[in-house]
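Novice: okay, sequence plus prediction incoming.
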Amino acid sequence: MSKELETTFHKYAKYGDPKAPGHEMSGKNFAKLCKECNILENGCTSADVDVVFSKVKSKGARVINFSEFQDGLKQLSRKRFQGMGNALPAIHKLVEGKDPESPGSTKTVAVGAVDRLTDISKYGGTHKERFNESGKGASGSEEVTHDSGHVEACKGKEMKQ
């Protein structure tokens, strides 16, 4: 028995319920583990996973412990690796060291916000004309300084007090 296999079991047992102690796994999390670890290939289906879960769990129980989990993997290995002599180590290799995936979670982008917002390849139509080739705003590409102390629109006008 591998310590990595037990660690993976505990991670998936806790998935979706932060208060769970991680000693028992639900059928939903068992199916998730099988899907994410590519056990559902070569003739092994989600229906097979559900049947195996029902067989290994205690009567009336809704969850499995680690020893029942190992028995379930043993049964699934025969289905997934039909004809192979070393099916159990092969299925353990698929499962060991895996973490539950969180679908729909936002991935961080390494590019800075200004780079993303001034990338002209992401703009189309009239918005593309707002930027020059370097990505600077077309109206702000020249560095012009005014010594008047006033806003350009007010130049030459008297200020009322």
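Specialist: Yep, that arrived. Numbers count the residues shown, from 1 in each chain.
Novice: for the rest of this, base every contact and every neighbour count on C-alpha atoms.
Specialist: Noted.
Novice: is it true that Val63 touches Gly27?
Specialist: Yes. Under the criterion of CA atoms under 8 Å, Val63 makes contact with Gly27 at 6.5 Å.
Novice: what helices or strands is the helix or strand hosting Lys11 leaning on?
Specialist: Counting by DSSP states H and E, the secondary-structure element that holds Lys11 is helix 3-14. Counting contacts by 3 or more CA pairs under 8 Å, 6 or more residues apart in numbering; DSSP states H and E, helix 3-14 is packed against strand 25-26, helix 27-36, helix 66-80, helix 87-95.
Novice: take the one below as the second:
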Amino acid sequence: MSDALKNAFIAFASYGKGQMLKQDMDNKNFSKCIKDAGILDKVITATEVDITFMKVKAKTDRTINFAQFCTALESFAAKLKVSPDVLYAKIEAASPTSNATKAEAVKFHDDKNLYTGVYKNGGPTNIDKQAAGGLAGHLDRSPADVRGVKF
């Protein structure tokens, strides 16, 4: 096996895991790898990918290692009647992709020159200001004189 295949395995195994580099691949990332590499077709379906993953992993594990990954690719190659090297090349050429959408610009949200009211002045706050206009200026916080009060 080539280093490029091992690097592709690590890239797909680590996809969606933040900065961590993973040495084991779960079923979700295995399916993504097969889909992004363009191996899915009428013979190798999403169901077939899931079944193959379950066959190659250890009974109690949730992930597969690189050797088990290669075994799964060899199984797919046998079903497709091609050399495993063909599938290895497809995996090496693929990389994990994201299909997220990007929000369009919103005039009244993005342009701070168009803000009005409270937001024009920096937005609301839950901290009382000590300057005039704050609650502290309206309250008498001196000690109370309770002499002569009967309860």
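Specialist: Nice, thanks for sending it over. These numbers were taken from a predicted model, which means no experiment stands behind them.
Novice: and the helix holding Lys11 of structure 1, what's buried?
Specialist: Neighbour counts over helix 3-14 of structure 1 (16 or more other CA atoms under 10 Å) mark 5-14 as buried.
Novice: next, format those as a markdown table and append distance to Gln70 of structure 1.
Specialist: Below are the buried residues of helix 3-14 of structure 1 laid out as a markdown table (distance: CA to CA, whole Å):
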| residue | distance to Gln70 of structure 1 |
| --- | --- |
| Leu5 | 9 |
| Glu6 | 9 |
| Thr7 | 13 |
| Thr8 | 12 |
| Phe9 | 9 |
| His10 | 13 |
| Lys11 | 15 |
| Tyr12 | 14 |
| Ala13 | 14 |
| Lys14 | 17 |
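Novice: for Ala87 of structure 1, state which of the residues you listed is nearest.
Specialist: Leu5 (15.3 Å; CA to CA).
Novice: once you drop chain neighbours, what's closest to the closest one?
Specialist: Take Leu5 of structure 1 and drop its neighbours on the chain: the residue closest to it by CA to CA, 6 or more residues apart in numbering is Glu96, 4.7 Å away.
Novice: and the one you found, what does it touch?
Specialist: Going by CA atoms under 8 Å, 6 or more residues apart in numbering, Glu96 of structure 1 touches 2, 4-5, 8.
Novice: among these, which recur in structure 2?
Specialist: Among the contacts of Glu96 of structure 1, the contacts conserved in structure 2 (both residues aligned by TM-score structural alignment, their matches' CA atoms under 8 Å) are 4-5, 8.
Novice: can you list these in JSON lines and add distance to Asp50 of structure 1?
Specialist: Output for those, formatted as JSON lines (distance: CA to CA, whole Å):
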{"residue": "Glu4", "distance to Asp50 of structure 1": "24"}
{"residue": "Leu5", "distance to Asp50 of structure 1": "20"}
{"residue": "Thr8", "distance to Asp50 of structure 1": "19"}
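Novice: nearest to Met84 of structure 1, out of those: which one, please.
Specialist: Nearest to Met84 of structure 1 out of the kept ones among the contacts of Glu96 of structure 1 is Leu5 (CA to CA; 20.7 Å).
Novice: do I have it right that that closest one meets Leu94?
Specialist: No. Contact criterion CA under 8 Å: Leu5 of structure 1 and Leu94 do not qualify, at 9.7 Å.
Novice: pretty sure Leu88 of structure 1 contacts Leu73?
Specialist: Yes. Counting by CA under 8 Å, Leu73 is a contact partner of Leu88 of structure 1 at 7.5 Å.
Novice: so between these two, which is more surrounded?
Specialist: Ranked by neighbour count (other CA atoms under 10 Å), Leu88 of structure 1 and Leu73 place Leu73 first, with 24 against 18.
Novice: quickly note the distance from that one to Lys14 of structure 1.
Specialist: Distance, Leu73 of structure 1 to Lys14 of structure 1, by CA to CA, to the nearest Å: 19 Å.
Novice: what do you get for Glu6 of structure 1?
Specialist: From Glu6 of structure 1 across to Lys14 of structure 1, the span is 12 Å (CA to CA).
Novice: cool, thanks, talk later.
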